[in-house]
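Novice: Predicted coordinates and the sequence they were generated for:
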Amino acid sequence: MLTTANVAEIAGLVGEPARAAMLLALMEGRALSAGELARAAGVAAPTASGHLGRMDAAGLLAIERQGRHRYHRLASPAVAAMLESIMAVAGQAVRRPVVRTGPRDAALRRARTCYDHLAGRIAVAVADRMIARGGLELSADGGVLTGRGEALLRAIGADPDAIRAASRGRRTWCRPCMDWSERRPHLGGAVGAALLDAYLGNGWMRRVQGSRAVTVTPAGRLALDRAFGFDPVVWDD
């Protein structure tokens, strides 16, 4: 049964700066070692191990073993959605002078991974265009693909039937995920993950090593424009 103590425990775990840094490092969707997470948080290895143990016990992390090595990842898309929502609220709460940010910040705003799906300006534009074209119905609680939406997924190489079969009973089919930089929803759930897989599999996008940023290839820009009919402002820095 959910209690205020449960909520306070999770909030306390996420609210500690070193643990927050580790969790955000895992938002890229990869599993990382304790050493890699210690470096991301700027703490010593024993300190990192203590933090990881507490987060694992609370259900925030899952451990993958490969031989003698142990790797940590976010336990579920629900944990990733919680972190993305916290970033959105934190961004609204902070009041500071506008600062011109560098190219890497611009890349993250344009397109980045949010655990297993795409976030950023392009991801929000995809959701907007699918809604405008009658391919998607999105509410605060979830989303529904129409026949047009399923046809669009097939056109870019994502089979809705296969996605539905693989995700049945294990995860949400389609849901809005509040984008921390755009302050509007992009697509999460099985549909959001399938879209990112299709973009990467088609060579339309590439992951940036050591970053959550995702770059769009020239062929990808043409293909995405054809598929979604983006406004040119989507590509502006």
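Specialist: Sure thing, it's come through.
Novice: okay, CA-based contacts and neighbour counts for the rest of this
Specialist: OK.
Novice: quick one: residue 93 from residue 87, how far?
Specialist: The spacing between residue 93 and residue 87, counted by CA to CA, to the nearest Å, is 10 Å.
Novice: of these two, who's got more company?
Specialist: Taking neighbours as other CA atoms under 10 Å, residue 93 and residue 87 compare with residue 87 leading, 18 against 9.
Novice: Validate this expectation: the more buried one resides in a strand.
Specialist: No: assigned with DSSP: H, G, I helix; E, B strand; the rest coil, residue 87 falls outside any strand and is helix.
Novice: and residue 131, that's in a strand?
Specialist: No: counting by three-state DSSP, residue 131 is not found in a strand; it is helix.
Novice: adding another structure so you can compare the two:
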Amino acid sequence: MSDMSSFVAAAALIADPARGLILTALLDGRALPAGELAYAAGITAQTASSHLAKLLDGGLLAVETEGRHRYYRLAGGHVAEALERLSGIHAAGPVRRRALGRQGRELRFCRCCYDHLAGQVGVAVTRGLQERGYLEPAPEKRFAVTPAGRAWFAGIGLDVDAVRPTRRGLARQCLDWTERSHHLAGPLGVELLHVLCARGWLRRRPASRAVEVTPRGRAELQQHLGVEESSPLAA
């Protein structure tokens, strides 16, 4: 299959509204059974089965079998990145938009982008890391970790040297589709989210991409990185 025909096939799969909802439900990196994905997409189990088969064949999903149960997840971070980038494409010029509901405000404030931190908090954390000289922009949309950055990450329990980079590097710049700025992705971004949750600064919500910033987390993020954004939910 040529690059162009592969692009067209993937675009056609994503363009279907039900399949789009299925893919969106998996953006937080979890693996979900067909029943939950059918519910998320508002379709029957039989219809979901057909859509899941097409997404598997198209390379957008992977499946894991546990006993009699099958769990579906995105085929990888490259699929999540593509979906996030597509979500940020809008028509030029002024566009009338509905006001965000509670769930939309939660996701914009702080969420998972597949397996790393995104939203207003994710962008603010990344900005703080750069302003303090812990991260520096690098070629090919990457971040370089400075010696001061390695020391800071070690101070919160993250050994940068123990994180295995992928072929795309250790730390990657990911364009946040709601904030139009970059947040930290790649293996370092994955480990940072894990550590911040383990330290009780953040809390991932079950069955949601939304991430909560705990009271302790607000204080620590402000002290360490100057993150002062208040939750839009407080308004």
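Specialist: Thanks, I have it. These numbers come from a predicted model, not from an experiment.
Novice: what's the mean distance for the host helix or strand of residue 144 of structure 1 versus structure 2?
Specialist: Applying DSSP states H and E as the criterion places residue 144 of structure 1 in strand 143-145. Mean deviation of strand 143-145 of structure 1 relative to structure 2 after superposition (mean CA distance after the TM-score superposition for structure 1): 1.3 Å.
Novice: How about residues contacting that strand?
Specialist: With CA atoms under 8 Å, 6 or more residues apart in numbering as the test, strand 143-145 of structure 1 has contacts from 135, 136, 137, 138, 173, 174, 175, 176.
Novice: On the three-state scheme, the counterpart of residue 221 of structure 1 in structure 2 is what?
Specialist: The alignment partner of residue 221 of structure 1 in structure 2, by TM-score structural alignment, is residue 218. At residue 218 of structure 2 the chain is in helix, as set by three-state DSSP.
Novice: Next up, the contacts around the residue mapped onto residue 193 of structure 1 from structure 2.
Specialist: Residue 193 of structure 1 maps onto residue 190 in structure 2, with residues paired by TM-score structural alignment. With contacts defined as CA under 8 Å, 6+ apart, residue 190 of structure 2 is in contact with 115, 116, 117.
Novice: Tell me the most packed of those, by neighbour count.
Specialist: Within these, most neighbours by other CA under 10 Å means residue 117, with 30 neighbours.
Novice: So it belongs to a helix, correct?
Specialist: No: with three-state DSSP as the criterion, residue 117 of structure 2 is strand rather than part of a helix.
Novice: I figured it hits residue 111, correct?
Specialist: Yes: here residue 117 of structure 2 reaches residue 111: they are 6.2 Å apart, a contact under CA atoms under 8 Å.
Novice: circling back: so which strand or helix has the match of residue 193 of structure 1?
Specialist: Using DSSP H and E, residue 190 of structure 2 sits in helix 186-198.
Novice: do the same with residue 35 of structure 1
Specialist: helix 34-41.
Novice: do residue 6 of structure 2 as well
Specialist: Element membership for residue 6 of structure 2, per DSSP H and E: helix 3-15.
Novice: got a list of what the most centrally placed residue in structure 1 touches?
Specialist: Geometric centre of structure 1, nearest residue: residue 114, 1.1 Å, by CA atoms, centre = their mean. The neighbourhood of residue 114 of structure 1, defined by CA under 8 Å, 6+ apart, consists of 27, 28, 29, 80, 84, 212.
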